[in-house]
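1. sequence and computational prediction follow.
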Amino acid sequence: MRLLLIADTHLPKRAKVLPSQLLDEVPRADVVVHAGDWVDTATLDLLQARARRLIGVYGNNDGPELRARLPEVAYAELAGLRFAVVHETGPAQGRERRCAARFPELDVLVFGHSHIPWDSTADDRLRLLNPGSPTDRRRQPYCTYMTAELAQGRLAGVELHRLPRGS
């Protein structure tokens, strides 16, 4: 099972459209995961129309329309792994400890908010993934997203993809 992980698209404020490289990944993914801060409903509509399966949450910059359509935390079992998606996890310092305590039943937590890619493991069990942002690099050298493969109850092949500047 192939996953496409994105967050913090902030359309149309940070970019007018999603990068074509990212859109090309959508039909290749079995599941598209968006960890909040969509900003516009058009992006949600676009991904719902193109993705085989979409799991998304709202973020702190998402208004009432998105909050009415999306949960604050989404849960799913994918290929035998227990996932959750949330926008905010708090400061980087202490993140693993906080998330392991908040989500003791999970195998993978996908989050956003910082626009900073993150891949770590808490308590030798909980994988924490932040794909960064495909449209707003902030203090990062590149805009980013992630892909991952799930097989036989394992998360493998997690890859951070850098988008060309100006894409």
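-> Nice, thanks for sending it over. Numbers count the residues shown, from 1 in each chain.
2. every contact and neighbour count from this point should use C-alpha atoms.
-> Noted.
3. from the contact counts, what lies against the helix or strand residue 84 falls within?
-> Here residue 84 sits within strand 81-86, counting by DSSP states H and E. In terms of contacts (3 or more C-alpha pairs under 8 Å, 6 or more residues apart in numbering; DSSP states H and E), strand 81-86 is packed against strand 73-78, strand 108-111.
4. below is an additional structure, to be compared with the one above:
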Amino acid sequence: MELLLISDTHLPKRAKDLPAQVWDAVERADVVVHAGDWVDIATLDALESRAARLVACWGNNDGDELRARLPERADVTLAGVRFTVVHETGASSGRDARMSRTYPDTDVLVFGHSHIPWDTTSATGLRLLNPGSPTDRRSQPFGTYMTASVDGGALAEVTLHRIPRAT
């Protein structure tokens, strides 16, 4: 099972649309995971219509219309792997241990908010993934997103992708 992980798209405030590279990844993915901060409902509508399956939550910049359609926390089991999707996890210091206590029955936590890619595994085995942002790189050198696969009840091949800067 192929996954696309994105967050913090902030459309249309930060960009007019998702980069073509991300739309191509949407077409290839069995499941698209979005960890909040959509900002506009049109992005949700577009992903719902183009993704084979969407698992998503709302973020702190998402208004009432998005919050009415999305949960604050999304939980799903994909090919035997338990995922939780949230937007915010608090400070990076102590995050792994804190999230292990908060989500003891989760195998993979996908989150956003910071726009900073993150890929760690806690002492308890919880995998924490933040794909960054494909449209709002902030202090990062590139916009980013992640792809991953789930095979045999395990997460595999997590890859961070960079969005080339426009010249």
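-> Thanks, I have it. Predicted, not measured: the structure shown is a model, and the values here were computed from it.
5. could you pull out the strands for the first structure?
-> 2-6, 31-34, 54-56, 73-78, 81-86, 108-111, 118-122, 126-130, 143-151, 154-163 (DSSP state E).
6. Throw the ones you listed into TSV and include distance to residue 21 of the first structure and mean neighbour count, thanks.
-> What follows is those, written out as TSV (distance: least, C-alpha to C-alpha, whole Å; neighbours: other C-alpha atoms under 10 Å):
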stretch	distance to residue 21 of the first structure	mean neighbour count
strand 2-6	12	24
strand 31-34	14	24
strand 54-56	18	23
strand 73-78	25	16
strand 81-86	23	20
strand 108-111	21	25
strand 118-122	21	15
strand 126-130	19	22
strand 143-151	10	20
strand 154-163	8	16
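7. make CSV out of the ones you listed and add distance to residue 62 of the first structure.
-> Output for those, formatted as CSV (distance: least, C-alpha to C-alpha, whole Å):
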stretch, distance to residue 62 of the first structure
strand 2-6, 15
strand 31-34, 13
strand 54-56, 12
strand 73-78, 14
strand 81-86, 13
strand 108-111, 15
strand 118-122, 22
strand 126-130, 18
strand 143-151, 20
strand 154-163, 24
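8. on that earlier part again, distance to residue 152 of the first structure for the helices and strands packed on strand 81-86 of the first structure - can I get that in a markdown table?
-> Converted to a markdown table, those look like this (distance: least, C-alpha to C-alpha, whole Å):
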| stretch | distance to residue 152 of the first structure |
| --- | --- |
| strand 73-78 | 10 |
| strand 108-111 | 15 |
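9. what's the closest of these to residue 64 of the first structure?
-> Closest to residue 64 of the first structure of these is strand 73-78 (C-alpha to C-alpha; 15.8 Å).
10. ends of stretch 80-89 of the second structure, how far apart?
-> 24 Å (C-alpha to C-alpha, to the nearest Å).
11. if we can go back for a sec, relative to strand 73-78, how tilted is the strand holding residue 84 of the first structure?
-> Using axes from the mean of the first three to the mean of the last three C-alpha atoms, to 10 degrees, the direction of strand 81-86 of the first structure lies 160 degrees away from that of strand 73-78.
12. if anything else comes up later, I'll come back, but that's it for now.
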